[in-house]
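1. dropping a prediction and its sequence here:
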Amino acid sequence: YDNVMLPGEVCDVMHKENVSLQAAWRILRGLSQQEVAAKLGISQSAVSQLEALDSRPQKRTREKLAAIYGCTQEQISLYLPKEG
């Protein structure tokens, strides 16, 4: 993950809004937690949990989020990935 590049806009949102990486992508794309929840087929509260600072989404969830946000899986989570 040392070579993962994040757009400056994502970093700006993270710092200005004091939010996690996943939340910054969502905000940058102009989506609500409810809209992301509908796209993932989960509840809004589950999206909120995914956006927690210590969240480590599973591979399939990272794939779905990357597709929604138009980025790579590595850009969704800078933590070591959970397999599954």
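-> Cool, the structure landed. Numbering: from 1, shown residues only.
2. going forward, measure contacts between C-alpha atoms and count neighbours the same way
-> Will do.
3. could I get the full set of helices for this structure?
-> Ranges of helices in the chain, per DSSP state H, are 8-17, 21-28, 33-40, 44-50, 59-69.
4. ok, second structure coming up, stack it against the first:
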Amino acid sequence: MITRDSIEQAYSFFHQKWRVYKFSTMEWQRDDIESAIGDYVAMMSPDLYQAIARGNSHYLLDHTAFAADLESAVDRLEQLLA
């Protein structure tokens, strides 16, 4: 079950991390953000993860697609809050 509270928490966390990641020029900082997001994904509501991943089992977990995934996660969570 997806609660509004779980959406708000995920949105706040992902939005904050996206704003830093987007403008960061430090690889270590970007790696730390990827790790933090991976940890969050591991503990977040499976239903919410499935809703934003839309069938992509590596969503937010694949280094090569991470930036695009994080940006889309923020957008998708924002849509769920509307």
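-> Sure thing, it's come through. Bear in mind the structure is a predicted one, so any value in this text is a computation, not a measurement.
5. TM-score for these two?
-> TM-score for the superposed chains, counting by TM-score structural alignment, normalised by the length of structure 2: 0.33, backed by 52 aligned residues with a C-alpha RMSD of 4.2 Å.
6. hmm, back to that, need the winner for burial among the helices of structure 1.
-> helix 21-28 (a mean of 22; mean count of other C-alpha atoms under 10 Å).
7. other SSEs contacting it?
-> Helix 21-28 of structure 1 sits against helix 8-17, with contacts defined as 3 or more C-alpha pairs under 8 Å, 6 or more residues apart in numbering; DSSP states H and E.
8. packing partners for the helix it packs on?
-> When contacts are defined as 3+ C-alpha pairs under 8 Å, 6+ apart, helix 8-17 of structure 1 sits against helix 21-28.
9. which stretches of structure 2 form helices?
-> 4-23, 27-43, 46-53, 66-81.
10. what residues are up against residue 68 of structure 1?
-> By C-alpha atoms under 8 Å, 6 or more residues apart in numbering, the contact set of residue 68 of structure 1 is 36, 39.
11. alright, that wraps it up for me.
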